[in-house]
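Enquirer: need a 3D model of the following:
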Amino acid sequence: MSSVPAALSEATSLKADYKMAKNPLLERFKTAANVDAPMRALARITDDALKSAWSACELSASFALVAVGGYGRGELAPHSDIDILVLLPDDPVPGSEACIEKFIGLAWDLGLELGSSVRTVSQCIEEAANDVTVRTSLLEARRICGSTAVFEAFALRYRDALDPRAFFQAKVLEMRQRHAKFQDTPYSLEPNVKESPGGLRDLQLILWVTRAAGFGSSWRELEARGLITSREARELRRNEAFLKTLRARLHLLAGRRQDILVFDLQNPLAESFGYSASAGKRASEQLMRRYYWAAKAVTQLATILIQNIEAQLFPSTSGITRVISERFVEKQGMLEITSDDVFERHPSAILEAFLLYEETPGVKGLSARTLRALYNARDKMDQHWRRDPENRRLFMAILKQPAGITHAFRLMNQTSVLGRYLLNFRRIVGQMQHDLYHVYTVDQHILMVLRNLRRFAIAEHAHEYPFCSQLITNFERPWVLYVAALFHDIAKGRGGDHSKLGMADARRFCREHGIPADDSALVVWLVEQHLTMSQVAQKQDTSDPEVIKRFAELVGNERRLTALYLLTVADIRGTSPKVWNTWKGKLLEDLYRMTLSVLGGAKPDAHSEMKTRKEEALALLRLETVPEIAHKVLWDKLDVGYFLRHDAADIAWQTRALYRHVETDTPIVRARPSPIGEALQVLVYVKDRPDLFAGICAYFDRNGLSVLDARVSTTKHGYALDNFIVAHTEHDVHYRDIANLVEQELAIRLAAAGTLPDPSKGRLSRLSRTFPITPRVDLRADERGQYYILSVSANDRPGLLYSIARVLAEHRVGVHAARINTLGERVEDVFLLDGYGLSDNRRQIQVETELLRAIAA
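Expert: Down below sits the predicted model:
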């Protein structure tokens, strides 16, 4: 029995020793400009702790304790997993499992976060053959203690079994799959410093494949072998040191393993590097810009290295495939220069390379030699180069190509050519956006918008947005749209209205590149107005003919309308996967069609539009065998506004549901999968009361249904006829399955009298907590003085809409219509309110004050 206290005492002592050795190292991590030394020191003290535990557990002398993975390299970040292998001979000592379990338990007791495996030599070789991850982990195996003989036997068999070519191919494929998870860009606003493209994993991958091939296991050795130049080796060491230091300090701030640069840690992380907030720029923005430039350099240099490694591993496939021109040849699908100094002698060949990349079938990228020459020719891309008429011609030719534009511009940005040609574009490379709905840096957002426009024009993608594809097919000179895409956000971060500032940049570009006056005017106008169409569609009452008339006057002609529509759809889609939805697409398309009609000479006439919709709805009702005049009793109770706010299909659906229940005392609720996108359409018909809208919102709030759109009508005999489009917060919901449940539960809820429940205390998202926006409420009379327009801007959170509706209900303010607009983590909601009672200034101020309090809670 005395051995148990002794074992506990020994574990306590070992743990105290390890902690005493580790704490000073953690302090070094906080201040070291290069963390290589503390990372190696942490690995050494971890070795010592594991040796002590191994010795205390008296394991067999035929076993070996082996460090693998990053720990095998002799490096540990503050909270990295400690990956170990207990290596056994192929005929291990029977009954040794208890000792091994004791050792692993003791290591955990010491505070070591182990990733452990127990295998024989043969099992290691077998697992490595079947799993490239295991093969990679064992590549850097390092003996800590135990049997030298069994470790050397393993190392010899591992080396004999390792096929460098197969390993290279597997790791490159793995890298491509990993990059695809991050949309092939390092420019996410919350990148993974280890796994994202341009992160530490890319650097580790290169050293893994070169180690496996026997080419070297350090940048110095790769330089000596000629795989990289001394300048490239210096850049790689510098960026690797920065990324390692960034990751180590991220671990310390989080107090655990943390590889994602989350928003709430970016600012304290920046301060640890000595950055401080300046006019217009947070400390975090300055740090992240440095990170993006480092990731960009790593991506560029890694591409060069991987191609060079491939050429040495597969020399028989590295010859010239065909001659393209005096300056360029193709080598196995890569565009290669004919001499290393071609860009020095002929600077215009820099842009020519990207034009040939687009024009030449079969070319899928730039060779390592070409990329290296571009990297070394940066000094040639100066003011004289930018003003050269030949380079301006080449740049426009790149923009006008029928294919390859997206890939060419991404590659131009990756190689810094785009930023050196368009200096203002260089200013927004790696620039963050804190508007809560963009998930990319400004430069990547611009390239995403360009990509989206290009996809509209590609037949293989016509099924995604058929209406956009139809429009762009008939659009003369679509390259005009690409120019507008390049400049629409180029002035972000300069202070002031980026649309106005961007106009000047676009105008100058068009003048310098000889773009005809009409096309130039369109580009400049698009940059100025690129936000207008989404604002009109999502924030204004497009059922009002005056709204359409004003928008048509602003647009002026069909070409401008089509260009603005295409740019708007591409722009919204390029902000974040969360922002675009089919409902927003319908709002924009409806606005386009209504405006086109007015531009074609149709006069916006509410009564003729109402007549048309009634006729179309009646035709649909006849198909449903609804009696010929059955609709009349309901329609006589509806005003013009109802017919203008709903299309014919909705009018027919609602009429079919209600024509027998026009004077009902029982709430009628009908629900169906929305004809537009993944959502549920809910119809509510009940005697009106002041708290009705709030009560409906309360039900949606409690059941995880987010309101995308609300169209509220009041009949002439005092009934509310409300139509909602709602989406569930869980994306895998089948709306057909929940439609009946919503109908029953909401009808019961509306029939039961009672006070409104308190709003749910939904938490702000982490992004909203890090970048809160100032809540804003604007309440003002419309032009006719009949209604009041309430505009609300706030961070989104569960229960927000109900909180607003509850305040309005408490002041007996009726909601006539609602336009719910969610932009990522921000809401921009607009409500049309009954004006009764709001004309009193004191009451209006009271309502605004309570609304501000509700949305800020």
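
Enquirer: going forward, measure contacts between C-alpha atoms and count neighbours the same way
Expert: Will do.

Enquirer: so where do the strands sit in the stretch 301-450 of the chain?
Expert: Here the stretch 301-450 of the chain has its strands, by DSSP state E, counting those that start in this stretch, at 322-323, 328-331, 334-337, 365-366.

Enquirer: of those, which stretch is the most buried?
Expert: Sort the strands of the stretch 301-450 of the chain by mean neighbour count, taking mean count of other C-alpha atoms under 10 Å, and strand 334-337 sits at the top with a mean of 26.

Enquirer: structure for this one too, so we can compare:
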Amino acid sequence: MTASTVTLPPLPRLPVAVPRSGVSSEARRALRQLLGDLDRAIAVAFRDGADASELARRRSDSATRIVAHVWTACLGDVADAALFAIGGFGRGLLFPYSDIDLLALVEQPDAARLRALEQCFATLWDIGLKVGHAVRDSAQCRTLAAAEASVFTSLLDARRLAGDAALDARLRAIVDAPDMWPPHDYLLARLAERDARHARYDDTAYNLEPNLKDGPGGLRTLDSLRWLGKRLAHASDFPDMVTEGLLDPAECDTLLQAEATLRRYRFALHLEAGRPEERLLFDYQRAIAARLGFEDEHEKNLGVEQFMQGYYRAASQVERLGIQIAERFEEMLEPPSAVQPVGADFIRYGARMAVRDPDLFARRPSALVDIFIARLDEKGVIGFTADTMRRIHQATAALDGRLADDPQVLASFLRLLRRGAPAVDALWRMNRHGLLAAILPAFGKVFGRMQYDLFHVYTVDEHTLRVLRNVARFADPVTQAEFPLACEVWTTLPKPEVLLLAALFHDIAKGRGGDHSVLGEEDARAFGNKVGLAEEDIERVAWLVRWHLLMSTTAQRQDITDPDVVHRFAEAVGGRERLGQLYLLTIADIIGTSPRLWNAWKDRLLADLYTATRYALRRDAKPSAGAAVRAQSCREQALALLVADGKPAEAVVRIWDTFPMVSFLRHRPEQIAWQTTAILQGEGKLPLIAVNPLSVRGSTELFVYAPDRDGLFANVTAMLDRLHFSVMEARVLNSPDGKAMDTFLLLEAETQKPATQERAEELHQRLQRALAQSAPIMPSRRSMSRHLKHFQMTPRIDFKQSDGRTQMALVCSDRPGLLAAVTQVMMACEVRVHDARIATFGERVEDFFQLTDRKNAPLSETQQRRLWQALTERIGPQSLSA
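Expert: All right, here's what the predicted structure looks like:
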């Protein structure tokens, strides 16, 4: 059944209201029943495919009749008093749970009239209408409208429902007064409101739980464009703006189609939530997707992802056109400027560029790219003229399907990329005009594509553009303090276009099914050949796309202090230039995925892997020094540090006699020196706790030196959980004389930053007291966040035997106190932990442990099955309801 064949619920038939008789109890019950029947009929019509805008208008028309009926019954046909609908109701739209905003314009608000108004509004509430109302006279309206742009804006939509018709003119006189928010002032006010509103929603349309009404690209943006059209150009709707030259027909159609999508989603959201909810929360996304008929295509293109892609595309189109139309309004109000030439093809009027020849883009499509290149060289240019923006859109639409294969267009595009970092700003602007997707059709396919998880907080296209912007930051001297190594590496890149192309293509195959890195590599090769890139550069781009996750997975999931790990990574990378490109792409990718993912620990981790790999790539570097040689080198460096600090060498050596050799393999000399100093200062008192607020690894380092006992590791993790620390890495070692030597790298759970001095001292004291007692420490019980509850998965647990230990890989959903719960299970299963690598990706955790039984032997198959079952029961989705 199509929307055109669905019968809309009829408008309510009401008896003629008896003026000033009030609404009886029986009549109120009848009105409540009528409203309930109407809302149920509207919900059924929507389910059957009726158009959301038509249903919102029908609901508004019905409410108009009921409100007018109640007004007449309570006030009658009074002079100098009228009731106006404002807000969405004023525009003739009411969604299922939208408020009804009313303005009572009353010139003589005597006591009797105020009592009647009170009765009117109380009746409306009683029958089930959520009413927001204001009572003012025309002088108050004028004063408030002059003081606040929001009040003035509300009057633009005012629609009289009942009462004295003469008050229409009084309200209109306020809105039409020349001194009431002149066009330039009103434009500035609306832009300021837009910026403030966007800032509340992270300044992006791509939030995981976007606000359909007030977020960037939401329905409020469309309302704002109409308000600007009314005030600045006497154009009350988008077709009128086409007549005024502010929009072309294609842009008008785009806005109307996007608006239809947003209204449909908002209608479904209200029905699903059962309240005036405006955010597409995870709680509702899957259910609404199913309600609207979206189905899973495959595991990498879920129905909910298709549903959200519809939102992101609509919101992005609204946001882009909204920015451009606002720029056109600004241009419309600017005084004319003298013409200045910009090369052979372009000119500028003040701060805006234009084409000399109106037919340039049709005659030479490569000029579509060239104008963005020219803009890079023109200081003070803030945009293109309205006519030029329109011509860019029209040419892009007319040439769609041809730009991607036009040799001259591709040559200009490559010339732009060879500008390096400045090219990124041009790419952002080309994307806003739809040109980037026209040149790279594969990029158009990921436009608005989301991934249903908490790790990727932006759509693929938005993420890609942010990665490009992060790459460009490495060329900016201002970021030298934040990214000193990355900025240094950037200066060594001979061809920045290689890295820019890799950033463009690294996620371009998301959502197709299969490995997006492999598919993206194929796309990158094809594009490189098409634009005439040198064969060696094509190989570089393709390799970076194929292996863009290699560095982050190696750093976070493997022990990069192990030379064998570093050498395997170095062999995979193969050269220093490729290493530098991968290092920069990895940092840009992590930050562009979610700003919360980047922290000092990851910064240090990647820098360490980069530095170690550069050394390994030297021609004279040996594949791997023997363990004894590496341990001896660490001892010598640590001893030199300690002696330089005034520590007696004999005392140091005596302590080291009780250290296992693996300490000198798994720790840096600086760490060994710090641990040794702590033991010397402890003077034999155990348990010994040492905390370094900011260690060389970009995190807070905790060292626990105590008599070894089963459950020690579990107790420490439980206390860290209580104190809200995240464990990034754990090393659990045992000395020959029976002491545990456990090292933890920590970050604050909330901020993902190292601890302050005060927090480090708190950790020291609390853990010292806890470990001095024999009682087990239980993790704190904290409720799971609403977000995490929607992304719980059955744990995936894999075991394998290696070097006399059992390696366990745990992939599961994150939750508060997860590591503490895991270690509690291990303790109950009589399993010892010897090493741990902790990695969290959004809602997904990937932890790696080295385990043995209580006799330090690998786990048997029976023990593995027992541990698997216990972990699955403790941390699986079913445990949430236990």
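
Enquirer: returning to that earlier point: what's the closest of the strands of the stretch 301-450 of structure 1 to L767 of structure 1?
Expert: When the strands of the stretch 301-450 of structure 1 are compared by C-alpha to C-alpha, strand 365-366 sits nearest L767 of structure 1, at 36.7 Å.

Enquirer: residues in structure 2 aligned with the closest one?
Expert: Mapped onto structure 2 using TM-score structural alignment, strand 365-366 of structure 1 spans residues 383-384.

Enquirer: which residue lies nearest the spatial centre of structure 2?
Expert: With distances taken as C-alpha atoms, centre = their mean, V457 lies nearest the centre of structure 2, 3.0 Å away.

Enquirer: which one in structure 1 is aligned with that one?
Expert: By TM-score structural alignment, V457 of structure 2 lines up with V439 in structure 1.

Enquirer: now T611 of structure 2
Expert: Aligned partner of T611 of structure 2 by TM-score structural alignment: R593.

Enquirer: and what of A809 of structure 2?
Expert: Under the alignment by TM-score structural alignment, A809 of structure 2 pairs with S791 in structure 1.

Enquirer: for A509 of structure 2, same thing?
Expert: Correspondence of A509 of structure 2 to structure 1, assessed by TM-score structural alignment: A491.

Enquirer: let me know the secondary structure of that match.
Expert: Look at A491 of structure 1: counting by DSSP: H, G, I helix; E, B strand; the rest coil, its state is coil.

Enquirer: what is the neighbour count of it?
Expert: For A491 of structure 1, the count of nearby residues is 23 (other C-alpha atoms under 10 Å).

Enquirer: so who does it touch?
Expert: By C-alpha atoms under 8 Å, 6 or more residues apart in numbering, the contact list for A491 of structure 1 reads 424, 428, 498-499, 501-502.

Enquirer: now the residue lying closest to L588 of structure 1 once chain neighbours are set aside: which helix or strand?
Expert: Computed as C-alpha to C-alpha, 6 or more residues apart in numbering, the closest residue to L588 of structure 1 that is not its neighbour in sequence is A537, at 5.7 Å. Using DSSP states H and E, A537 of structure 1 sits within helix 532-539.

Enquirer: pretty sure the match of T611 of structure 2 sits in a helix.
Expert: Yes - under the criterion used here (three-state DSSP), R593 of structure 1 sits inside a helix.

Enquirer: ok so, going back, the match of A509 of structure 2 and V93 of structure 1, how far apart?
Expert: Separation of A491 of structure 1 from V93 of structure 1 (C-alpha to C-alpha, to the nearest Å): 71 Å.

Enquirer: residues near the residue lying closest to A649 of structure 1 once chain neighbours are set aside, how many?
Expert: Closest residue in space to A649 of structure 1, ignoring its immediate chain neighbours: A617 at 6.2 Å, by C-alpha to C-alpha, 6+ apart. Residues near A617 of structure 1, counting by other C-alpha under 10 Å, number 20.

Enquirer: with the one 10 residues further on instead?
Expert: Other residues lying near P627 of structure 1 total 10 when counted by other C-alpha under 10 Å.

Enquirer: shouldn't the residue nearest to L588 of structure 1 be in contact with Y592?
Expert: No - applying C-alpha atoms under 8 Å, one finds A537 of structure 1 not in contact with Y592, separated by 9.2 Å.

Enquirer: following the chain past the helix holding A537 of structure 1, name the next helix or strand.
Expert: helix 545-555.

Enquirer: what sits up against whichever helix or strand comes after that following helix?
Expert: Next in sequence after helix 545-555 of structure 1, counting helices and strands by DSSP H and E, comes helix 558-573. Outside helix 558-573 of structure 1, the residues that touch it by C-alpha under 8 Å, 6+ apart are 449-450, 452-453, 468, 471-472, 475, 481, 485, 522, 526, 529-531, 533-534, 555, 579-580, 585, 588, 592, 596, 599.

Enquirer: residue range for helix 558-573 of structure 1 in structure 2?
Expert: Under TM-score structural alignment, the match for helix 558-573 of structure 1 in structure 2 covers residues 576-591.

Enquirer: compared with structure 1, how much does the matching stretch deviate?
Expert: The superposed stretch 576-591 of structure 2 is, by mean C-alpha distance after the TM-score superposition for structure 1, a mean 1.2 Å from where its aligned residues fall in structure 1.

Enquirer: that older thread, what residues are up against the residue nearest to the centre of structure 2?
Expert: 206-208, 593-594.

Enquirer: sort out which of the contacts of helix 558-573 of structure 1 are buried, if you could.
Expert: Neighbour counting with 16 or more other C-alpha atoms under 10 Å marks 449-450, 452-453, 468, 472, 475, 481, 485, 522, 526, 529-531, 533-534, 555, 579-580, 585, 588, 592, 596, 599 as buried within the contacts of helix 558-573 of structure 1.
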